[in-house]
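# here you go, sequence then predicted model.
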Amino acid sequence: MSDNLAKRSRGDSQLGARARSILSMLSASGASRTKPSGGEQPVSEGATPDQSRFPSLVSSQPDARAARLAKRAARQKMAAGSAPAEQQAGAAPANTVVPLPQRVLPKRRGAQVQSEPAVIIPPARPAGAKRRRNVAKLSALLSIALPTALATVYYGLIAAPQYVAEARFAVRAPAEASSRGGDLMSAITGMGSAMTSTGSDSFIVAQYIESGQIVANMQRALDLRSIYTNDKADFVAKYRPYDFEDTVEHLTRYWNTVSWVYYEPVTGIITFTVRAFTPDDALKIARETVRESENLVNKLSERAREDSLRMAKQEQSRAELRLKFARKAIQDYRDRRGAPDAKSVVDSQYKIVADLEAQLAKQETELGASSSFLSKDAPTVRVMRNQADALRSRIEAERAKIGSIGQKAGGSSPISASMAEYENLETERTFAEKGYESASQAVDAARISAERQSRYLTTFVDPYLPEDSLYPARLKMILLVLVCSSIAWAIGALIFYGIRDHSA
């Protein structure tokens, strides 16, 4: 019996020596893979060198082995959490599956070799990651969720409906303005100038609709303040005047937010839309805007017509004044000379003298013929001689009348001087009459040209009563707030993390 026991103990000791040599090799390779970054060896306190090298052979102390494994896992977890930089520098990853040394027992009859399962260590999270995630969630909540919720509440429950009235019109010129020339080139030139002029007038009207002048006129006509501060308007969209800002300028800024005007340069068409909180108010405002635009175009056309006629009328006035002076000078001459028309009187007197001289010449011819066969004392000769003497006396008398024409009693001016003065006055009157006639024709031509250059407003889409509210576009505005806030948050986050990474 004792011999058998001794043989068995010697066999067990040899088997244990072989197992210890094999396990020393396995534990050395496993320790190199599972060695902590701090360089510490997982040696339990109070263990012998053999037991620390071959913990799987110590089957008689399971509680001590479990404690050592728990301490080892705790040290590895602390090392992974406190030194993430060392992991990045080449240490073993935190999520590495660490195989524990297997428990190897000598094979005995009726006994089975058991191995313990491997322990999986979860990945270690860097310090502050949870706090950064919370900050990101809070910023997204404040930047995206809160504005979207506010927009949903406002546009879904509070926003008042707004009705839109529209009008379309253009500034036009008469058809004759584009064909004032007689040939093709003049027609093309006239058309281009007319289109340029009407285009500039249309742009002026578009700018006038956005100005404070039309707001002041419409305030007097419609009371815009009461229209945009009624009870049907919500607190965001209504006009909110303040005691220190209730001015035309403040009302004009609000007017440009509820009205919209678009000018098409190619066609010259003006599109105008306005919003109000009731359909009737929107229609009234649109009609009043069209009426104010028509008044402006009429003023511009009237001013252009007056500018075109001003110079022509001034020239006509000067020509008329000159003609009056010329006529007054002739009247003064007639009053001073005592003859209505010296030239005509002199011409008639010269005609009379010429007739008398012709009769005298005939009488002398007959007298000479009778004296050739009658005596000088013959009654026929005496009668003919007396008639000739009478004609001579008459001629002298008529010539004396010609010399006295244009002279009052006591006057000494010769007839030639009077005739020269009268002719000068008559020439001045003729020139004055022709100048006045030319000036009158120029005024007529300027008036026709001004009529061709006149402008008028053509409304081809009249304002109509809206039946449905087009503003606000509730779903569209909510989605717009969501998209814009998301984009803003994303841009802010990218900027923040970029600055943080750059500073690190």
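Nice, I can see it.
# every contact and neighbour count from this point should use C-alpha atoms.
OK.
# quick check: Ala73 vs Arg474, distance?
Plainly put, Ala73 is 59 Å away from Arg474 if you go by C-alpha to C-alpha, to the nearest Å.
# looking at the chain, which residue lies furthest from center?
Computed with C-alpha atoms, centre = their mean, the residue of the chain farthest from its C-alpha average is Ser375, at 120.0 Å.
# before we go on, here's another structure to hold up against the first:
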Amino acid sequence: MSEMVFLGEEQADIRRAPPLQSRTAVRRERRYALIFGLLFVLTPTLVTAVYMFFFASDIWETEAVIAVRSVDESPKTSSLMSVLTSNTGLLVGREESYAIVRFVRSREALRILEPKIGFAEHYSDPAIDFYARLPKSADFEQKYAYFENNVQIYYDEFTGYIILNAKAFTPEMAYTLASSISSMSEDLINEYNKRLEDDYLATARREVTEKELQIKDVEERLREFRVKNNLIDPEDSLKMISNIISGLQTEAAKVQAEIRSARQVSQRDTPNLVDLENQLKALNAQIEAEQQRLTGENNALATVLEQYSLLKLKQTIAQDTYAVALKAYESAFAEARRQKGYIVSVVPPRAPEEPLYPRRLMDTFYVFLGALVCWVVIRLLYGGLRDHIV
């Protein structure tokens, strides 16, 4: 009985054991998978290592940190927001900072830099390795894409700083590139300030000019008026004539008093009395003539004085309005100056002392790790798919 049981188990084991040909195929498949896996992982790793250690050109990087500040001298309030913004400068120059970042990232920045520093000439130098350099036949869009890869700039909202990183294949070029971009940023802020000043001062300046012309026009009319009437100042002439009339009237009153005294002494016309009467007639005629100069119809001084007073009033109004316009211009100038921005170089660009890229060991290791992960994923997917089909 025990022999029959043993024979049955042996026959069952024989039925479960895979045939020799099947085991050989499995071993062959595993060997091929191992070889293919080694090739899949080691090939890109070796290619990367050869490129990194024998061909890759050194890349130098410099960093610059700038900030846009304002000469705003408005008084600080005690609110929490004002304290935060006054201490950290979060809102000072924020719009200008974003404008700088947007400009540096634009194609226009590359158009300015290209003739200024020879951007394409440097990055297409044959001494640079074939993979990293800019093709000689690159069009503008290719140059712009290359420029974007080698110039990074962004605005840090928390600190209010603009951080610039520039890469090049020589330390001198990295420094030149960063310095040129910083100069372009300053030029942009200066242009912004000029436009801001023009916007603020254009209306005020135009108003001041108009008032100046009005004053000149009134003064010219006054000059012509004085020449026409042969008078420097009609008011002074009026005072002078009034003084003359007053003096003549006083003199006439004295003569008239003497005449009355003489008649009381003698009823006849004595030579002295006749002389006094003639003198009185002359004084009265002179008084009438002087009064005629003041109130007569033709070129009377009163009429001239009225016209002169009107011109003087216009001159006073023109001067007052000019003073108001000038004060408005000064206020606009102060407001424009208050809102002007300027560049602060927090960290000036410097020529780097050693290349930062490529990181040869790290980059090679990352390629190896990436290829290994890809191979493991492929094996898992293949194994799952095969089990599903079988």
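Received it, and whenever you're ready, just let me know what you need. Keep in mind it's a predicted model, so treat the numbers as computed, not measured.
# looking at this, the residue farthest from the centre of the first structure is in a strand?
No. If the criterion is DSSP: H, G, I helix; E, B strand; the rest coil, then Ser375 of the first structure is coil and not within a strand.
# now it, nearest residue through space, not along the chain?
Using C-alpha to C-alpha, 6 or more residues apart in numbering and skipping the chain neighbours, the partner closest in space to Ser375 of the first structure is Val381 (7.5 Å).
# where's the residue nearest the centre of the second structure, which helix or strand?
With the centre of the second structure defined as its mean C-alpha position, the nearest residue by C-alpha atoms, centre = their mean is Tyr192, 2.6 Å away. Assigned by DSSP states H and E, Tyr192 of the second structure belongs to helix 171-229.
# now for that helix, which elements pack on it?
With contacts taken as 3 or more C-alpha pairs under 8 Å, 6 or more residues apart in numbering; DSSP states H and E, helix 171-229 of the second structure sits against strand 60-70, helix 94-104, helix 107-117, strand 161-168, helix 301-338, strand 341-347.
# whichever helix or strand comes after the third one: which residues count as buried?
Taking DSSP H and E as the definition, the helix or strand that follows helix 107-117 of the second structure towards the C-terminus is helix 119-123. For helix 119-123 of the second structure, the neighbour count (16 or more other C-alpha atoms under 10 Å) marks 119-120, 122-123 as buried.
# thinking again about what came up before, return the residues in contact with the aligned residue in the first structure for the residue nearest to the centre of the second structure.
Alignment note (TM-score structural alignment): Tyr192 of the second structure maps to Leu300 of the first structure. Leu300 of the first structure is in contact with Arg455, counting by C-alpha atoms under 8 Å, 6 or more residues apart in numbering.
# what's the separation between Leu300 of the first structure and Glu294 of the first structure?
10 Å.
# circling back: what would the helices and strands packed on helix 171-229 of the second structure look like in JSON lines with mean neighbour count and distance to Thr45 of the second structure?
Shown next, in JSON lines, are these (neighbours: other C-alpha atoms under 10 Å; distance: least, C-alpha to C-alpha, whole Å):
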{"stretch": "strand 60-70", "mean neighbour count": "22", "distance to Thr45 of the second structure": "24"}
{"stretch": "helix 94-104", "mean neighbour count": "18", "distance to Thr45 of the second structure": "37"}
{"stretch": "helix 107-117", "mean neighbour count": "15", "distance to Thr45 of the second structure": "36"}
{"stretch": "strand 161-168", "mean neighbour count": "22", "distance to Thr45 of the second structure": "26"}
{"stretch": "helix 301-338", "mean neighbour count": "17", "distance to Thr45 of the second structure": "60"}
{"stretch": "strand 341-347", "mean neighbour count": "17", "distance to Thr45 of the second structure": "38"}
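# make a markdown table out of those and add distance to Asp199 of the second structure.
As requested, these are exported to a markdown table (distance: least, C-alpha to C-alpha, whole Å):
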| stretch | distance to Asp199 of the second structure |
| --- | --- |
| strand 60-70 | 17 |
| helix 94-104 | 16 |
| helix 107-117 | 24 |
| strand 161-168 | 27 |
| helix 301-338 | 9 |
| strand 341-347 | 15 |
